[in-house]
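K.L.:
Sequence first, then the predicted structure, then my questions.
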Amino acid sequence: MKSWWQRWRGRGGATQLDPGRPDLVVVASSFDDAEACSAALGKALDWTADRPVVLRHHLRLPAAQVNAVQVIAAQGGYDTASVSDADPARLVLQRVQILDAVHCSQERSRMAGLAQRHDGDVLGWDALQPAARPR
């Protein structure tokens, strides 16, 4: 039986999206602190609102803080998509969910707080879905 968290993330049995699919493309993004998620999603042309996305947050952190951030983010269902060996490190966290402006904004704020508590910052976010098939 699914927990309430799993049901919310998948919205009641929606097919889970494999973050490793080779046909995923960026359908929405914002790397501007001043841009609201609603504005970024309003500009998204290929985003399908009722389908799951891979939501990725791009962070810059001191290398010594990366593991702590990964552990905390994992508690919220995030996996590490990539991490650089540089210092500061670039860490990309991802999870599959249905995306809307409210939840995007909440997650963006959560990531900003997490990064700030670990002497880092958030560079931006993007959302991936399978590429639209030609008609």
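P.N.:
Perfect, I can see it now. Numbers count the residues shown, from 1 in each chain.
K.L.:
Could you use CA atoms for every contact and neighbour count after this?
P.N.:
Will do.
K.L.:
got the contact list for the longest helix along the chain?
P.N.:
Looking across the chain with DSSP state H, the single longest helix is helix 101-117. Identification of contacts with helix 101-117 by C-alpha atoms under 8 Å, 6 or more residues apart in numbering yields 36, 37, 38, 41, 57, 59, 60, 61, 69, 121, 122, 125.
K.L.:
now swap in stretch 71-83 and tell me
P.N.:
56, 70, 89, 90, 91, 92, 93, 94, 95.
K.L.:
what's the angle between the very next helix or strand once past the longest helix of the chain and helix 101-117?
P.N.:
Tracing the chain past helix 101-117, the next element assigned as helix or strand by DSSP states H and E is strand 121-130. Relative orientation of strand 121-130 versus helix 101-117 (axes from the mean of the first three to the mean of the last three C-alpha atoms, to 10 degrees): 140 degrees.
K.L.:
another one to put next to it:
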Amino acid sequence: MLSRRAPVRLDRTRHDLVVVVSGFDDAEACSTALERGTEDDPAWVADAEAVLRHHLRLPAEAVRGVVDIASQDGYAPTDDPEPLADGAVVLRLERVQVLDALHCSQERSRMVGLAQRHGGTALGWEGLQPNAAP
């Protein structure tokens, strides 16, 4: 009898992850950013899992609430929030998923709304995948 194993999910804490695509321009569509990512080096691999990382600028006191809400959708903070000179912080939230234009756009909108409801802004997003370079 053959044993079938589920494919191993990408570990978001791997040390060989590199940014393969990003979007920090509100006017740029996710589809455009993803298309650009296929042309860059390292290139985004469309059918492979990626770590989708969002960068949020928030009041420091809002971090716990934002993390609690985002964790319901599988997001986790990358590390401690980065303090800014004005007392705000940059919080980076990420999760593993296959990245496509529709879902990227939905998640970007979700993060914009989440940040705004807590007095902050969404700065942008990145897609990370393992570095395939030798």
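P.N.:
It's in. Bear in mind that the values here come from a model prediction, so they are computed numbers and not experimental data.
K.L.:
hang on, the earlier thing: just the ones of the contacts of helix 101-117 of structure 1 in strands?
P.N.:
Judged by DSSP state E, the contacts of helix 101-117 of structure 1 include 57, 59, 60, 61, 121, 122, 125 as members of strands.
K.L.:
quick one: contacts for the aligned partner of the fifth one in structure 2?
P.N.:
Applying TM-score structural alignment, one finds that residue 121 of structure 1 aligns to residue 121 in structure 2. With contacts taken as C-alpha under 8 Å, 6+ apart, residue 121 of structure 2 has the following neighbours: 56, 57, 58, 112, 115.
K.L.:
burial count for the third one?
P.N.:
Around residue 58 of structure 2 sit 24 other residues, with neighbours defined as other C-alpha atoms under 10 Å.
K.L.:
Contacts only, for the closest residue to it other than its chain neighbours.
P.N.:
Closest residue to residue 58 of structure 2 apart from its sequence neighbours, by C-alpha to C-alpha, 6 or more residues apart in numbering: residue 120 at 4.3 Å. Going by C-alpha under 8 Å, 6+ apart, residue 120 of structure 2 touches 56, 57, 58, 59.
K.L.:
Now name the helix or strand holding the equivalent of residue 14 of structure 2 over in structure 1.
P.N.:
Correspondence of residue 14 of structure 2 to structure 1, assessed by TM-score structural alignment: residue 21. Using DSSP H and E, residue 21 of structure 1 maps to neither a helix nor a strand.
K.L.:
any idea how far residue 21 of structure 1 lies from residue 84 of structure 1?
P.N.:
Computed as C-alpha to C-alpha, to the nearest Å, the residue 21 of structure 1 to residue 84 of structure 1 distance reads 21 Å.
K.L.:
Compare those two (neighbour count), which wins?
P.N.:
Using other C-alpha under 10 Å, the more surrounded residue of residue 21 of structure 1 and residue 84 is residue 84, with 13 against 10.
K.L.:
if I line the two up, what does the more buried one land on in structure 2?
P.N.:
Looks like residue 84 of structure 1 aligns to residue 82 there (TM-score structural alignment).
K.L.:
from what I can see its match touches residue 63, true?
P.N.:
No: at 11.0 Å, residue 82 of structure 2 does not count as touching residue 63 under the criterion of C-alpha atoms under 8 Å.
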